[in-house]
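Student: Sequence first, predicted model second:
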Amino acid sequence: MTIPADAATLAGAPEAGAHHANQFALLGQRRFAPFFWTQFAGAANDNLFKFAFTVMVTYQLQLAWMPPAMAGLVIGALFILPFLLFSATAGQLTDKHDKTKMIRFVKNLEIGIMALAAWGFLRADAVLLLACVFLMGLHSTLFGPVKFAYLPQVLDARELTGGNGMVEMGTFVAILLGQVAGGLLVALPEVGHATVAVACLLLALIGRGVAQAIPPAPATDPSLVINWNPVSETWRNLRLAHGNLVVFRSLLGISWMWFFGAVFLSQFPSFAKEVLHGNEQVASLLLVVFSVGIGIGSLLCETLSRRQVEIGLVPLGAIGMSVFAIDLYFASRALPPAGVMGLAGFVGLPAHWRVMADLGLLSLFAGLYSVPMYALIQLRSQPTHRARIIAANNILNALFMIGSAVIAGALLQAGFTIPQIFLFTGIANAVVAFYIFMLVPEYLLRFVAWVLTHLVYRFDVEGEDHIPAEGPAVLVCNHVSFIDAVLLMAASPRPIRFIMDHRIFRVPVLGWLFRLAKAIPIAPQKEDPTAYARAFAQAVQVLREGDLLAIFPEGAITRDGQLQAFKGGVMRILDDARAEGIEPPVVPMALTNLWGSYFSRIEVRDGEQVAMVRPFRRGFFSRVGLRVGTAMPRAEVQPEALQQRVSALLGSQPT
């Protein structure tokens, strides 16, 4: 997404086409840094306040109406309740108003709430503090849609994964620091309550001060009429989200991640005490390991995705989550009996290292799972409705977290041990992930493309910015191997529909993948005129829907490594599209260094050229590439001219 000229100037955005070296460079940009530190201060304050209050009612106050064992549950439920009640309204307000003004309003509200909470801490008034928990939940409900709708408005598509990774990392670090600080401050003799009061109010003031530096982010739907009925608007938001099935199923995927994470986070204290035989410091260590893992996984997303929205990381994350959740069961069930240990004693036993490694890797893969999903939702949601889509996600997240508490409680009541609950969650994650990836095969296809371009080949892409970020386009490429389409998928952040020779669908595995990708089979007109005509009709339909269409004009995979003559099928597609008022740009592309690889037809068996017979004929990680040229004007598009452009992109490089 491009940044509006006025907002871009105020935000200090880079010039068009310029990209940062990495996501950390965003912290030097006004469009991102003040927003990052504002949300960091808010997340830290939320958790400092909640954890300090939980410790206070658990250890320091004697409340007959709220036993210590119920304190965490009551506080957590009160905090989540506003997400169910007011998320729909928050989404509307964010779409209707300038997001920066919304952020400042929310931070002003936080100052008022924290002033009230400070009075509650000084008086040790649990009822007043419970009211503040609900109000801070309202604060977070209002901020949630703003947080995720702001980023795609000021970051371009190639910065979105890195920006989300930074926000996700910052949020979990802030949660960790807030909880640690809350626990330490409230325990200070005599001055603990006053210190917490000052810290909460100070963090709120700091957050509001930093928010003042956030540049304007204009409203995306200023004419929106607010529906103040939370029930009807919640239902409307869920229906709105369901209108885009890829987005909606991604919302479900994120909500499942919160279900998964809530199971582990809620069981840390009991897991540390009953299974690991550790004290409160050990429970805190588990939280530290989990938070650090999430942060590292979130930051790795940009590096592993070539700075594009790479949803191929989502299946990788899901696999890691299940593998290490299941291994955590085996690692923890074999621990020998022991007395209660402190931090040093716990870390000193090698048997516990596997537990911490499982927990850290589990959370790292959760970071790989969640960040690309958030970025996909931001990228694919209609800008005028984006905040309401995020609000629908918050509603679903709250429902799934409540569901996780109910199911975990039911399993405990049924006699399950905590390690068995972790095992159950890991297996359930594998089942749910498989179901989601079958519903949205784009995730699985991108995963295959990611594995191929990271673990089989070293894949270099030049000129990827020439692939249009939105709208219809025809991509024209040379045809070197059976996996050309997979490589093009890996290079484009957008889905691509391919026109492919019908015979390739008979190839084991690859044929299944291409059917999953909804590739369009085409047969020679003389062989099957009906299939021939149907292929062109489907191609125009792809362009009519505003999507990318790729075609290999040579008509077949090269048998000598040389570029073959281009056929006229692309001209028929363009003519049929023009007849419907569609003028898609034509983008030439060239795959390089693929000839001679496992998937090319270089081997000769029984007098016939074949592929896929010598797996490591070029060794591991052989270098291949894709060069993307600038779009050609429609008037210049002819088969010969297209062939010359692709040939020029190939240059001296072999195909």
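Tutor: Yep, it's here.
Student: can we go C-alpha only for contacts and neighbour counts from here?
Tutor: Noted.
Student: Stretch 87-105 spans what distance, first to last residue?
Tutor: 16 Å (CA to CA, to the nearest Å).
Student: what do you get for stretch 558-573?
Tutor: Using CA to CA, the two ends of stretch 558-573 sit 23 Å apart.
Student: Contacts for that stretch next, please.
Tutor: 478-481, 536, 539-540, 551, 553-555, 595, 601-602, 609, 637-640, 642-643, 647, 654-655 (CA atoms under 8 Å, 6 or more residues apart in numbering).
Student: Same check on stretch 265-272?
Tutor: With contacts defined as CA under 8 Å, 6+ apart, stretch 265-272 is touched by 278-280, 282-283, 286-287, 405, 418.
Student: Below is structure B, check it against A:
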Amino acid sequence: MEDHSQFRLLSERRFLPFFTTQFAGAFNDNLFKNALLLLVTYNAGGLFGLSADVVVNLAAMLFILPFFLFSAIAGQVADRYEKAGVIRWIKFAEVVIMGTAAVGLWYGWHELLLLLLFLTGVQSAFFGPVKYAILPQALKESELVGGNALVEMGTFVAILLGTLVAGVMMKASAPGPVVAIAVAVLAIIGLAAALKIPKAEPAAPDLRIRFRPLKETWKLMAIARDNHAVFLSIMAISWFWFLGAAYLTQFPNFAKTNLLGDETVVTILLAIFTIGIAAGSVACERLSGHKIELGIVPIGSIGLSFFGIDLYLNIPDQPIPSDWWMIITDPHYRQVAIDLLAVGIFGGLFIVPLYAYVQQQTPADTRARVIAALNIFNALFMVVSALLGMLMLGLFGLDIPEFFLVLSIMNLVVAGYVYQQVPDFALRFVIWVLSHTIYRVTHHDLDRIPEEGPVLLVCNHVSYMDALVIAGAVRRPVRFVMDHNIFKTPVMGSFFRLAKTIPIGPKAKVPEIYDAAFDRIDEELAAGHVVCIFPEGRLTKDGEVDTFRPGIDRILERRAVPVVPMALRGLWGSFFSHCGGPAFSHWPRRFWSRIHLLADRPMPAEQANAQALEARVKTLRGTQT
């Protein structure tokens, strides 16, 4: 699997029909919504006796309101019924809605179109939970990041195309009939693709459906809060939509006022930003090594703020009239384009692992309802984003570049709070950076580690970086057993405490720490976690595997769990090893070391002991140090 691109999924029936369905739906929603807004703005001023500005904002509210009203029941439906069938019914409803919309567009019945926009929002509100809840059933865990990346890429590309195509079609001599045909055809394509989606069994077939919007919405919030890390991940995703909505809303005035641009500048800014998000989403799968890697999330948040601030600093003080070509070719304007592209890329890096993490960590029987809660929060945050923009740009008198600066600073504050509340983000970030800069790590047969249940990892001990290399490679969170003295160091001690590392020391010198370590190991294994020990008890001083101590036997006597022998190659000679003298005291033999981490087949507890495991690790490591 790790040798294949995520784009391979686009050739498989378990993913391609679903991808086509959601792409056509997002394209159609945005084509219809933007065409309607343009019709209202240029051809239907005074609808219902209201001004065009009021009608435009009314239309935006009508599209987002269903997410507040119907997400709760949508989550229940997606958990209660077979998901492919739910998608087909939703797509059938889209055909009916868009068929009616085609008639309204053809004959210019704009009042009817506003009602249909509300129904389009209802249909989208029902599609959101099942859209993300079906992915963990259709894909392997190693494909989940890649699948989410493709979905996010497809969604944002569809949004861009829908917006652009709406603008192009509205320039036709008879825009209503042209758009009418397009929305009807796209709805039919979406339904045809939905008919090919493989069956996905219901997660909670006994769930009782209740249509109580306010009460069920409140229950969704409680379900989402059950897992603190998942809840904060939901908040982080919604924060991204807050930022994205803030940027997108300001593009027209930003292009007109700060860049002196024509209409094409608005289009190119939107295209650059959207392409950036799509590119960042796709890059996630490779950067994460085909697993859910929370370490990428802080990289995304840092990039969002850095390039947001850089955007503020690079906006021309004395702009000259511009068009889309100047934005790309003129050095001053090009830097603005680069900053917006980077903001989009880091936004994609930020959001994709979070979506995959929420899907993975949420129980299957409540997953769709948690996604429904996420959709409610997304809608709420986008509304608050609009209100904040009105407050900052209106009441406080900030200009748009200053508003972008405020958003970048706010992002750092929000990210800092989330990472302080969920240390896994910061821990995985450190591990990811180290394992992708100092070392080049190649994994061998790590799929031999059981995907669930308690397991004990044993590995040779070469350097102070061993634990970080293993933690960065193994898909499951690992609890390491390490010398208690490392906890006394100011920085490393805090880091390993956050990582829930288990301190251990010699029985003769610190018997209370020694006994407490075995109690902790047993507790972690009893809870179904992965524990890793280095049975040599110390770093090798000659590069060879030392004698395994009998502590491994005591662990297995207390709790019989499978044991996976592992071996590290390539760390001997690094700055963190004892090669040539004590670690940290000598010049490293090489930088950018090529590291190999190998895993053997699991050994049953009754066959595993210190002597047998030592022999397996030595064989696995071979002669390379």
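Tutor: Sure, I can see it. All values derive from a computational prediction rather than experimental measurement.
Student: Strands of structure 1, start to end?
Tutor: Shown for structure 1, the strands assigned by DSSP state E span residues 457-462, 473-477, 496-501, 520-522, 548-551, 586-592, 603-605, 608-610, 622-628.
Student: Pull up the aligned stretch in structure 2 for the fifth one.
Tutor: Residues 530-533 of structure 2 are matched to strand 548-551 of structure 1 when aligned by TM-score structural alignment.
Student: re the thing from before, filter the contacts of stretch 558-573 of structure 1 to the buried ones?
Tutor: For these, a burial check counting by 16 or more other CA atoms under 10 Å picks out 478-481, 536, 539-540, 551, 553-555, 595, 601-602, 637, 639, 642-643, 647, 655.
Student: Out of the residues you listed, name the ones that lie in helices.
Tutor: The helices, defined by DSSP state H, take in 536, 539-540, 639, 642-643, 647 from these.
Student: Just give me the closest of those residues to G28 of structure 1.
Tutor: Nearest to G28 of structure 1 among these: S647, at 41.5 Å, using CA to CA.
Student: Quick one: map that closest one onto structure 2.
Tutor: In structure 2, S647 of structure 1 lands on K618 (TM-score structural alignment).
Student: can you check R458 of structure 1 too?
Tutor: Using TM-score structural alignment, R458 of structure 1 pairs with R440 in structure 2.
Student: quick one: the match of strand 548-551 of structure 1 to chain centroid distance?
Tutor: 27 Å (CA atoms, centre = their mean, to the nearest Å).
Student: Identify all contacting residues around it.
Tutor: By CA under 8 Å, 6+ apart, stretch 530-533 of structure 2 touches 453-459, 476-482, 521, 524-525.
Student: before we move on, the earlier item: run a quick neighbour tally on the closest residue in space to the match of R458 of structure 1 that isn't next to it in sequence.
Tutor: Leaving aside its chain neighbours, R440 of structure 2 sits nearest to R594 (4.8 Å; criterion: CA to CA, 6 or more residues apart in numbering). Residues contacting R594 of structure 2 under the criterion other CA atoms under 10 Å number 14.
Student: The one 4 residues further on now?
Tutor: Neighbouring residues of L598 of structure 2 were enumerated by other CA under 10 Å; the total is 21.
Student: leaving aside the residues next to it on the chain, what's closest to it?
Tutor: Using CA to CA, 6+ apart and skipping residues adjacent in sequence, the residue nearest L598 of structure 2 is H444, 4.7 Å away.
Student: Distance of the residue lying farthest from the centre of structure 2 relative to E536 of structure 2?
Tutor: For structure 2, the largest distance from the centre (CA atoms, centre = their mean) belongs to A508, which lies 47.6 Å off. Distance, A508 of structure 2 to E536 of structure 2, using CA to CA: 17 Å.
Student: counterpart of stretch 109-121 of structure 2 in structure 1, which residues?
Tutor: With TM-score structural alignment as the criterion, stretch 109-121 of structure 2 aligns to 125-137.
Student: quick one: buried residues of that stretch?
Tutor: Result for stretch 125-137 of structure 1 [16+ other CA under 10 Å]: buried residues 126, 128-137.
Student: neighbours around the equivalent of P604 of structure 2 over in structure 1, how many?
Tutor: Aligned counterpart of P604 of structure 2 in structure 1: P633 (TM-score structural alignment). Here the count is done by other CA under 10 Å, and P633 of structure 1 has 12 residues near it.
Student: Tell me which residues touch P633 of structure 1, please.
Tutor: For P633 of structure 1, the contacting residues are 585-586, by CA under 8 Å, 6+ apart.
Student: circling back: not counting its neighbours along the chain, what's nearest the match of S647 of structure 1?
Tutor: V545 (6.6 Å).
Student: Equivalent analysis for I254 of structure 1, please.
Tutor: According to CA to CA, 6+ apart, the nearest residue to I254 of structure 1 is S370 (6.2 Å).
Student: just checking, what residue in structure 2 corresponds to that neighbour?
Tutor: If you follow S370 of structure 1 across to structure 2 using TM-score structural alignment, you land on I351.
Student: From W241 of structure 2, how far off is its match?
Tutor: According to CA to CA, I351 of structure 2 and W241 of structure 2 sit 9 Å apart.
Student: Comparing those two, which residue is more hemmed in?
Tutor: I351 (30 against 21).
Student: Could you check which residue of structure 2 pairs with F49 of structure 1?
Tutor: The equivalent of F49 of structure 1 in structure 2 is F32 (alignment by TM-score structural alignment).
Student: should've said L286 of structure 1
Tutor: Superposed on structure 2 with TM-score structural alignment, L286 of structure 1 falls opposite L269.
Student: Spit out the contact partners of its match.
Tutor: 251, 337, 340.
Student: and which of the residues you listed is nearest to P17 of structure 2?
Tutor: Comparing the contacts of L269 of structure 2 against P17 of structure 2 with CA to CA places L340 closest, at 32.1 Å.
Student: which residue lines up with the closest one in structure 1?
Tutor: Under TM-score structural alignment, L340 of structure 2 pairs with L359 in structure 1.
Student: how about that match, what does it touch?
Tutor: 286, 289-290, 293, 324-325, 328.
Student: need the residues you listed in CSV with distance to F148 of structure 1, can you?
Tutor: Below are these laid out as CSV (distance: CA to CA, whole Å):
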residue, distance to F148 of structure 1
L286, 28
V289, 26
F290, 23
G293, 22
F324, 29
A325, 28
L328, 32
